[in-house]
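Undergrad: Quick one, fold the following:
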Amino acid sequence: MRTENQMSINPVQIQGKQITIRPVRKSDKGLTLNFAATLSAESQKNQFLGGVRQLSAKDIEQICDTNFPDSMAFVATLMAEGIEREVGLARYVEDTTTGAHELAISIATEYRHSTLARTLVEYLAAYARKHRVRVLYTVDLDSNTAMRKLADDLNMSVRLDPDHTHQVIYSLNVDAHPETITL
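TA: Take a look at the predicted model:
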């Protein structure tokens, strides 16, 4: 039986480029570290809820070493001059205190207005559905217009974060979301 890290994902065309979407691997640490370093200041602000920072070695380890099915990550890569380059990442992690699964998405600036984020979330939702994860949620700044558009496109529910006035919580009911990807 194949493990999740051996899953083969067919390339997709986004903005005229062939992009491969596949499960993240432990060996992707350098790739992911390079990707994180290229995120724009706005992307970092949105990703870290206003606290611009660099990812630590421990953060990279947690991203690239998933604990199936409680956590999962899909990476989007393309080949540029013979070198694999990461252009997107979507992951979920189980909150062991609540059993809920938090979603995080990072997209390279040049793909921010493409379908890449939606495609990554659809792969993640398909994986979650297959492993009986029912809801994915994300906490975002209310000023994050890219996430608001993605949430609208995916018919995610939205509510204000009761603890932080400038944050919202988006939730994706995996069972109610149309199955567009089959793994």
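
Undergrad: C-alpha from now on. contacts and neighbour counts both.
TA: OK.

Undergrad: who touches R91 in this structure?
TA: 63, 71-74, 103-105, 124 (CA atoms under 8 Å, 6 or more residues apart in numbering).

Undergrad: to compare against the first, here's another:
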Amino acid sequence: MSTPAGTVPAVSTDAALTAATEHQLRDGSTVTLRPLQRSDADLERRFISELSAQSRRYRFLGQIGCPSDALITQLTTVDFVHDVAFVAVVAGEQGEREVGVARYSRSPDGSRCECAVAVSDEWQGQGLGTVLMQRLIAVARAQGIREMISVDAAENFAMRDLALALGFSRSADPQDACQVVHRLSLQ
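TA: Model (predicted):
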């Protein structure tokens, strides 16, 4: 599935939430995107642990070392109504290996969601973040969410470039000068 940068294909909610889809990246490698499941706890733990310190800081807006059991449970408990998450996996010598993840969590009134995306350091620059975010945006639109936001470190230039390519606006976070808020209208 190939989509021009910044455009998000229309997709039914059911298909987007349940389907596993293959995507070819810029370097010719293929990843499978699928819904994150509770049984992916070990994949998620390994993925986070193998991110560089900078990538973990960008993803969690702070330093974390080895992710706790509570964090892994929180990240893999996804109801696909209030919280949605997709993983990008590749076949490895020991089974599946997670190389990227994107997720959002809805606001209490359901009108907005906050998203996050992370890609393994060695897989960055291949378009995987774009593919993950396009799927997340398509699902959010299909579920009637009106706005998607992402709070990011101001110096996270890769996220800045991704967000702008996808049509997000960017503004300073009024609560933290070291952060920015990316906003995307989904209407």
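
Undergrad: Fetch the TM-score of the aligned pair.
TA: TM-score of the superposed chains, computed with TM-score structural alignment, normalised by the length of the first structure, equals 0.87; 174 aligned residues with a CA RMSD of 2.2 Å.

Undergrad: Scan the contacts of R91 of the first structure and report the most crowded one.
TA: Highest neighbour count within the contacts of R91 of the first structure: A73, with 27 neighbours (other CA atoms under 10 Å).

Undergrad: Give me the distance between whatever helix or strand that residue lives in and the centre of its chain.
TA: Taking DSSP states H and E as the criterion, A73 of the first structure maps to strand 71-80. The chain centre lies 9 Å from the centre of strand 71-80 of the first structure; the measure is CA atoms, centre = their mean, to the nearest Å.

Undergrad: which residues are in contact with that strand?
TA: Contact partners of strand 71-80 of the first structure, identified using CA under 8 Å, 6+ apart, comprise 17-24, 63-64, 66, 84-94, 101, 120, 123-124.

Undergrad: What's the match for L61 of the second structure in the first structure?
TA: In the first structure, L61 of the second structure lines up with L49, judged by TM-score structural alignment.

Undergrad: List only buried entries from the contacts of strand 71-80 of the first structure.
TA: Buried subset of the contacts of strand 71-80 of the first structure (neighbour count, 16 or more other CA atoms under 10 Å): 19-24, 63-64, 66, 85-94, 101, 120, 123-124.

Undergrad: any idea how far the counterpart of A41 of the second structure in the first structure is from I63 of the first structure?
TA: Aligned counterpart of A41 of the second structure in the first structure: K29 (TM-score structural alignment). Look at K29 of the first structure and I63 of the first structure: by CA to CA, to the nearest Å, they are 8 Å apart.

Undergrad: Equivalent analysis for T115 of the first structure, please.
TA: 22 Å.

Undergrad: P23 of the first structure and T77 of the first structure, how far apart?
TA: Per CA to CA, P23 of the first structure is found 11 Å from T77 of the first structure.
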